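Asks: Sequence and predicted structure, then a few things I'm wondering about:
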Amino acid sequence: MTAGGSPLLEQLVGDFEAECADLDARVSPLDTGAWGTPTPATGWDIRDTINHLAFFDADALLAVTDPDAFSALVQRVTVAGNDYVEQRTLEGRSFDPAQVLGRWRTGRVALAAALRGMDPGARVPWFGPPMSPASFVTARLMEVWAHGQDVVDALGQQRPATSRLRAVADLGYRTRAFSYAVRGAVMPEAPVRLELAGPEGQTWTWGPPDAADVISGPALDFCLLVTQRRHRDDLALTVRGAAAQEWAAIAQAFAGPPGAGREPLS
């Protein structure tokens, strides 16, 4: 690890911290009973959600600070062949909400500090392909935002969109090929143009301007699509072209097996 970081990495780590702080402010006032509120993620309550973030932050810190030890962890998980996420979820239920919250707070602070000191050109191992530090922290930011949406929905709250969504949308666009690969399929060669309206009037675009396939609409809605927090029918996205339609049906920005997605709200 080399000290120094980069302006981009610093910005992304700051966005990660801000997203964590927003979610922390929502769960910290909850009484013990409210931590048991079911979320839209089947079988998970709010405590499970925060525990999930805490234990993956711990794994992320290991990947950043001791790549060899993390690779050994991945090998053990692979050999065991059990559901690692389910195992850690069950472990987390032995902790009371205050302990879960404390572990999440301590772990994310340590992770942010470690990420800030990384060489921007380094590669960080993960459960999927290795990533640059910038991509790695973006993935953690996406996880906090997506699971934060589960908590927001569980509590019946509203959460305003922020400019931090640009990083989530960027990850969503860059994981188009992964959305196919995780399903054992090959991404079509046809490029897809992404045209999003940011929450403060910005226009964010990816892909060639002359692409025949286009997805356009609010950045929030695209982020909800690629994190599978809303069904396509509940989003104000315009999808034009066969390749864009196909991708929109399977878009997945998070690691792991193909997600089941969510049922339409109405």
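Replies: Alright, I've got the coordinates. Residues are numbered from 1 along each chain as shown.

Asks: alpha carbons only for contacts and neighbour counts from here, please
Replies: OK.

Asks: and stretch 26-35, which residues are buried?
Replies: In terms of neighbour count (16 or more other Cα atoms under 10 Å), stretch 26-35 has its buried residues at V27, A34, W35.

Asks: same for the helix or strand G217 falls within, what does it pack against?
Replies: Assigned by DSSP states H and E, G217 belongs to strand 213-218. Secondary-structure packing of strand 213-218 (3 or more Cα pairs under 8 Å, 6 or more residues apart in numbering; DSSP states H and E): strand 192-197, strand 238-240, helix 242-250.

Asks: These: which one's closest to R103?
Replies: helix 242-250 (33.5 Å; Cα to Cα).

Asks: Report the buried residues of the closest one.
Replies: A243, A244, Q245, W247, A248, I250.

Asks: which helices and strands sit right next to that helix?
Replies: Contact analysis of helix 242-250 by 3+ Cα pairs under 8 Å, 6+ apart lists helix 176-181, strand 213-218 as its packing neighbours.

Asks: between it and strand 213-218, how many degrees?
Replies: If you take axes from the mean of the first three to the mean of the last three Cα atoms, to 10 degrees, helix 242-250 sits at 50 degrees to strand 213-218.

Asks: what distance separates helix 242-250 from the centre of its chain?
Replies: Chain-centre distance of helix 242-250: 20 Å, with Cα atoms, centre = their mean, to the nearest Å.

Asks: repeat for stretch 194-206
Replies: With Cα atoms, centre = their mean, you get 19 Å for stretch 194-206.

Asks: for stretch 55-74, same thing?
Replies: 17 Å.

Asks: Buried ones in that stretch, by neighbour count?
Replies: Neighbour-count burial for stretch 55-74 [16+ other Cα under 10 Å]: 55-65, 67, 70-71, 73-74.

Asks: do stretch 122-142 as well
Replies: Result for stretch 122-142 [16+ other Cα under 10 Å]: buried residues 123-127, 131-142.

Asks: In strands only, show me those residues.
Replies: Among the buried residues of stretch 122-142, none falls in strands (DSSP state E).

Asks: from the buried residues of helix 242-250, which is closest to T49?
Replies: The closest of the buried residues of helix 242-250 to T49 turns out to be I250 (Cα to Cα; 23.2 Å).

Asks: Below is structure B, check it against A:
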Amino acid sequence: MHDLTADLLAEYRQLAELCATLSSEQWRQRTDFYGWTPWDEVAHLLFFDETALLAVNDVAGFEADRAALAREFAAGTEISAIARRRFNHLEGDALLALWRQRYEALVAALAAMDAKARLPWYGPPMSARSFATARLMETWAHGQDIWDMLGREREPGPGLRHITHLGVTTYGWTFVNRKLAVPQPAPYVALQAPTGEDWAWGEPSTENFVRGPALDFALLVTQRRNRADTRLEWAGDAADQWTRLAQCFAGEAADGPSPGARSSRR
């Protein structure tokens, strides 16, 4: 857990440092992700980092909170509205300060856990390792929305390796979540890391594969880019279906951006 939580903390801190540079106007500028602002993005991360702390430290409290959230969803309330209601009294700088407190506490708690320890979440229980990886992916993806809004590129950090691995291991989830048959065999995945390393999963194949830059793959599976706007290559029916639908995060099946768009979610 030490290396994973160190990478998680680095991802949190990189985004927090970016947000610390935002002007009051930029905090309220719309991104392409559902039209959320950076304030909304951070409030969303803060909301679930607080519930993650409950999952780690107070299972009964988490279960009560999860049930309350389910009732809100059943009544048609969107998560963005729930987070706004909870943190609306905070301006950007104060929201950022509270988020920093929460994620530092969460990382410290996760670092002290056994990687195989089970934690409750919104779905089946997760291992502490998977839990930390999911928080890293979520932070990276919502951070990407802010980098895109600012028209800036970020330096890929060590967390990219965890996100690509999650993207590969959720191959089946992409289809199960849509109530579709899972194409078999899963494609061979061969990615080039920003460091020049080669990362690969599965049995090598020249007929059923996804290959290309690791960053582009991460953008695809987190639905921040359409496959047409990446440098990825793919071959075979399974790879074609997967790159069209890929979704590495939990929740209802979602559609990624259309070609030429950063996000189709508005």
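Replies: Looks like it arrived, so ask away. Everything numeric here is computed off the predicted structure, so don't read it as measured data.

Asks: just to revisit the earlier point, closest one to S163 of structure 1 among the helices and strands packed on helix 242-250 of structure 1?
Replies: Between S163 of structure 1 and those, the tightest spacing by Cα to Cα is seen for strand 213-218, at 12.0 Å.

Asks: The helix or strand containing F47 of structure 2 vs structure 1, average distance?
Replies: Assigned by DSSP H and E, F47 of structure 2 falls within helix 38-57. On superposition with structure 1, the average gap between helix 38-57 of structure 2 and its aligned counterparts reaches 0.8 Å (mean Cα distance after the TM-score superposition for structure 1).

Asks: Remind me what that helix packs against, helices and strands.
Replies: Partner elements for helix 38-57 of structure 2 (3+ Cα pairs under 8 Å, 6+ apart): helix 24-27, helix 59-74, helix 79-87, helix 92-111, strand 118-121, helix 128-150.

Asks: Report the distance from it to the chain centre.
Replies: 13 Å.

Asks: Equivalent analysis for stretch 183-195 of structure 2, please.
Replies: Centroid displacement of stretch 183-195 of structure 2 relative to its chain, using Cα atoms, centre = their mean, is 19 Å.

Asks: residues in structure 1 matched by it, start to end?
Replies: Counting by TM-score structural alignment, stretch 183-195 of structure 2 falls onto residues 188-200 of structure 1.

Asks: Just the terminal-to-terminal distance for the matching stretch.
Replies: One end of stretch 188-200 of structure 1 to the other measures 33 Å (Cα to Cα, to the nearest Å).

Asks: again, but for stretch 28-36 of structure 1
Replies: 13 Å.

Asks: quick revisit: TSV for the buried residues of helix 242-250 of structure 1, including distance to R232 of structure 1?
Replies: Below are the buried residues of helix 242-250 of structure 1 laid out as TSV (distance: Cα to Cα, whole Å):
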residue	distance to R232 of structure 1
A243	15
A244	13
Q245	10
W247	11
A248	8
I250	10
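
Asks: residues contacting E78 of structure 2?
Replies: Residues in contact with E78 of structure 2 (Cα atoms under 8 Å, 6 or more residues apart in numbering) are E72.

Asks: for the buried residues of stretch 55-74 of structure 1, which one is nearest A255 of structure 1?
Replies: Nearest member of those to A255 of structure 1, counting by Cα to Cα, is F56, at 11.8 Å.

Asks: any idea what the closest one aligns with in structure 2?
Replies: With TM-score structural alignment as the criterion, F56 of structure 1 matches F48.

Asks: What of Q157 of structure 1?
Replies: Under the alignment by TM-score structural alignment, Q157 of structure 1 pairs with R152 in structure 2.

Asks: how much space between that match and E104 of structure 2?
Replies: When distance is defined by Cα to Cα, R152 of structure 2 is 26 Å away from E104 of structure 2.

Asks: between those two, which one's more packed in?
Replies: Higher neighbour count among R152 of structure 2 and E104: E104, with 14 against 10, using other Cα atoms under 10 Å.

Asks: Of all the helices and strands packed on strand 213-218 of structure 1, which one is nearest G92 of structure 1?
Replies: Of those, nearest to G92 of structure 1 by Cα to Cα is helix 242-250, at 30.1 Å.

Asks: quick one: the closest one aligns where in structure 2?
Replies: With TM-score structural alignment as the criterion, helix 242-250 of structure 1 aligns to 237-245.

Asks: And that stretch against structure 1, how far off on average?
Replies: Stretch 237-245 of structure 2, aligned to structure 1 and superposed, deviates on average by 0.7 Å (mean Cα distance after the TM-score superposition for structure 1).

Asks: Count the residues that sit near the closest residue in space to T49 of structure 1 that isn't next to it in sequence.
Replies: Spatial nearest neighbour of T49 of structure 1, chain neighbours left out: H147 (6.6 Å); criterion: Cα to Cα, 6 or more residues apart in numbering. Other residues within reach of H147 of structure 1 by the criterion other Cα under 10 Å amount to 22.

Asks: Just give me the match in structure 2 for H147 of structure 1.
Replies: So, by TM-score structural alignment, H147 of structure 1 is matched to H142.

Asks: right, and its match touches E41 too?
Replies: Yes - when contacts are counted by Cα atoms under 8 Å, H142 of structure 2 is listed as touching E41 (6.1 Å).

Asks: So what's the gap between stretch 244-261 of structure 2 and the chain middle?
Replies: That offset, for stretch 244-261 of structure 2, works out to 12 Å (Cα atoms, centre = their mean).

Asks: how long is that stretch end to end?
Replies: 15 Å.

Asks: how about it: buried residues?
Replies: Buried residues in stretch 244-261 of structure 2 (16+ other Cα under 10 Å): L245, A246, Q247, C248, F249, A253, A254, G256, P257.

Asks: Sort out for me which of those are in helices.
Replies: Residues of these located in helices (DSSP state H): L245.

Asks: I'd like the buried residues of stretch 244-261 of structure 2 as CSV, with distance to T170 of structure 2 appended.
Replies: As requested, those are exported to CSV (distance: Cα to Cα, whole Å):
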residue, distance to T170 of structure 2
L245, 12
A246, 8
Q247, 7
C248, 5
F249, 8
A253, 13
A254, 14
G256, 16
P257, 19
